[in-house]
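**Q** Here is a sequence together with a model predicted from it:
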Amino acid sequence: MGLNKHNFSILITTKNRCSDLIFTLNKIKYLIETEEVECVVFDDGSTDGTFEKVNKDFPGIKIFRNESSKGYLYCRNKMLNETQAEFAISLDDDAHFITQDPLNAIRKHFDENKNCGLIALRIFWGLDEPVEIISAEKSQRVKGFVGCGHVWRMSAWRDTPNYPEWFEFYGEEDFSAMQLFKRNWEVHYFPEVLINHRVNIKARKKNADYAIRLQRSLRAGWYLYFLFLPLKVIPRKMVYSIWMQLKLKVFKGDFKALKALFYALFNLIGSIPKIIKNKNRFTDKEFYEFRKLEDTRIYWQPEKK
């Protein structure tokens, strides 16, 4: 999969969500049609006709396909490692830009902030676009970023390890954010550019995959503890994490959460060899400095008037 030189590459991984993907591609078509942008879609083994549909309706898009699924992170790593663009925009297949001229703003921010390795975009989570899109927030350095809408400076990507495919899903952005910190790159929250992530958060708990999502979220957090945190703080972090799951979920009758908790612990034990191989612990000073950073901006809501 060879990619030509462009200023921007929009990278989208998808699997069996053809309608979501086509909606997104139509929304960003005006960007894809500019000369400085390439759009790459990686179909991870879909069986719903995604590959054929994109090939037919969007001839300007480069689409690649795994015959059988190799995982979300495999696809993201492959696209990032092979693009020749200066900046790579990562979008989920159910996310699109609301801001109409995002590229110039993104480029300007990178040009003015040479230590910024990654831009975390402002994200509205909802099935419909917000009525009010203006934000008074200012750009600032933060701890991490969200997968559904961010932009890599590709020299920073090449300076850090790939996303850890053994995480499967959840936690890979925090992994990369901590690696960036260790390499003296900064993550900046950039509210000037707004993304609509078309997800109903409240409905997720009722979905059939709620327990597996919780399991993977828990274990990813624990993987990160053992990979990056000073050893002396890990026991307290682990006890607090487990206690909060018991207090807020299990003791209130959420027994799917109890199952997720046990499976996550088993996953952690089974991943000890990988953790030992990939650990990159903060010094006490680094941990102190990292903790002082502003928290990751995950959700944005319009101000109520």
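**A** Everything's here; your move.
**Q** only C-alpha atoms for contact and neighbour calcs from this point on.
**A** Fine.
**Q** residues making contact with the helix or strand hosting I63?
**A** Using DSSP states H and E, I63 falls within strand 62-66. Applying C-alpha atoms under 8 Å, 6 or more residues apart in numbering, the contact partners of strand 62-66 are M1, E38, C39, V40, V41, F42, D43, D44, G45, F51, V54, N55.
**Q** Pick out the most distant pair among these.
**A** E38 and G45 (22.0 Å; C-alpha to C-alpha).
**Q** The two: which has the busier surroundings?
**A** E38 (24 against 19; other C-alpha atoms under 10 Å).
**Q** How about the contacts made by the spatially most central residue of the chain?
**A** The chain has G147 as the residue nearest its centroid, 1.3 Å off, counting by C-alpha atoms, centre = their mean. For G147, the contacting residues are S90, L91, D92, E173, by C-alpha under 8 Å, 6+ apart.
**Q** Does it belong to a helix, a strand or coil?
**A** The three-state label given to G147 by DSSP: H, G, I helix; E, B strand; the rest coil is coil.
**Q** What separation is there between it and F266?
**A** As judged by C-alpha to C-alpha, to the nearest Å, G147 and F266 stand 26 Å apart.
**Q** And S68, by the same measure?
**A** 27 Å.
**Q** How about N184?
**A** 34 Å.
**Q** and what of P273?
**A** Separation of P273 from F266 (C-alpha to C-alpha): 13 Å.
**Q** For the host helix or strand of F51, which outside residues touch it?
**A** If you go by DSSP H and E, F51 is part of helix 50-57. Contact with helix 50-57 is made by K15, N16, R17, C18, I22, D43, I61, I63, F64, R65, as judged by C-alpha under 8 Å, 6+ apart.
**Q** then this one, side by side with the first:
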Amino acid sequence: MTDLSVVIVNWNTREFLSRCLRSVYDTTLDLDFEVIVVDNGSTDGSQEMVRQKFPGVSLIVNRGNKGFAKANNQAIRRSRGRYVLLLNSDAFVRENTIEHAVAFMDGHPEAGMAGCKLLFEDGRLQPSCYSFPTLLTEFFIAVGLDRLFPRSRLFGRYGMTYWDFDDIREVDVILGAFMLVRAAAIDEVGLMDERYFMYSEEVDWCYRFRDKGWKIYFYPDVEAVHVGGGSTRRVRAEMLVRLYGSRIEFFRKHHGRLSARLLKLVIGFNCLLRIGPGAGYYLLSDDPQIRRKHRAFVRLLRVLPTL
């Protein structure tokens, strides 16, 4: 058994993936580790790049996009490490980040998972841990109270925006961009739920870890840079439908059908707020991003009953 299995899922992010892999190999010198890349049917030359530049990587090639959960599960089944690090292809680790995170887990046997401090490329702090979603927090998000009062412990509860992210603490959810997981805990809890194609799979996994008594920690003493949206920024409407569809599935699975129906009402209200009063602004705007955002919420509202 090795110390660590680094698992990276890729979909058409060749340049990001190259930077990600280089950062892992350049900064992780004192651990026995393996790297497993799962490519979800990329057409941008990602597979060829991995074979040429990183021949030591174990490459799994899917014919199509199998989604985040299923692809990660493929690699986890093949992994041999005491720990499994789920790392986004658009995340780049800094010196000693992985080694110190593993040392933290070694010193906290009650920890099933740990996440690190994430930064945008310009150095700004990126939210990387959350509370479990509730109907109340979803309502706050829908009406914008989380953005109006980010320092409020009530309105900023979901994104934990009232907190400075500078101290070690137990949290509900860590972002899947850098998720260090104990292999023994995976054996007890099970793999990711593959009903989630993308989004909410890490929320569901964390919920199940906590349900089994494993603790989840935010460990800010180490950092990684996460670009964010590397493989989804081009498909806003599809992204939005999958985002909210996954959230509805999470509520249905863990809180019942009634909660899922109520969440649909909250999401529908959110859509109406975004496409109703501001419709003229969206439609008359010269910014294509703004117009795409409007169309995305229109589409979400149309398909919401089927989710």
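**A** In hand now; what should we look at? Values in this document were obtained by computation on a predicted structure and should not be read as measured data.
**Q** After superposition, what is the TM-score?
**A** With the length set by TM-score structural alignment, normalised by the length of the first structure, the two chains reach a TM-score of 0.75; 255 aligned residues with a C-alpha RMSD of 2.6 Å.
**Q** sorry, back to before: may I see the contacts of G147 of the first structure arranged in CSV, with neighbour count, distance to A136 of the first structure and secondary structure as well?
**A** Formatted as CSV, those follow (neighbours: other C-alpha atoms under 10 Å; distance: C-alpha to C-alpha, whole Å; DSSP: H, G, I helix; E, B strand; the rest coil):
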residue, neighbour count, distance to A136 of the first structure, secondary structure
S90, 22, 24, strand
L91, 22, 24, strand
D92, 19, 25, strand
E173, 17, 26, helix
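**Q** Which parts of the stretch 1-150 of the first structure are strands?
**A** Assigned by DSSP state E, counting those that start in this stretch, the stretch 1-150 of the first structure shows strands spanning 8-14, 37-44, 62-66, 87-92, 95-97, 116-125, 140-142, 149-153.
**Q** now the ones you listed in a markdown table, with distance to N104 of the first structure?
**A** Conversion of the strands of the stretch 1-150 of the first structure to a markdown table gives the following (distance: least, C-alpha to C-alpha, whole Å):
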| stretch | distance to N104 of the first structure |
| --- | --- |
| strand 8-14 | 11 |
| strand 37-44 | 12 |
| strand 62-66 | 23 |
| strand 87-92 | 12 |
| strand 95-97 | 13 |
| strand 116-125 | 13 |
| strand 140-142 | 18 |
| strand 149-153 | 13 |
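**Q** can you tell which of those strands is closest to V239 of the first structure?
**A** Across the strands of the stretch 1-150 of the first structure, closest to V239 of the first structure is strand 140-142 (C-alpha to C-alpha), at 25.6 Å.
**Q** longest helix anywhere in the first structure?
**A** With secondary structure taken from DSSP state H, the first structure has its longest helix at helix 210-228.
**Q** What span of the second structure is that helix aligned with?
**A** Alignment of helix 210-228 of the first structure against the second structure: residues 236-254, by TM-score structural alignment.
**Q** What is the distance between the matching stretch and the centre of its chain?
**A** Averaging C-alpha positions (C-alpha atoms, centre = their mean, to the nearest Å) puts stretch 236-254 of the second structure 13 Å from its chain's average.
**Q** compared with the first structure, how much does that stretch deviate?
**A** Once fitted to the first structure, stretch 236-254 of the second structure is off its aligned match by 0.9 Å on average (mean C-alpha distance after the TM-score superposition for the first structure).
**Q** which parts of that stretch are buried?
**A** Across stretch 236-254 of the second structure, burial judged by 16 or more other C-alpha atoms under 10 Å covers 236-237, 239-252.
**Q** before we move on, what about stretch 96-111 of the second structure?
**A** Quick answer for stretch 96-111 of the second structure (16+ other C-alpha under 10 Å): N96, T97, I98, E99, A101, V102, F104, M105, A111.
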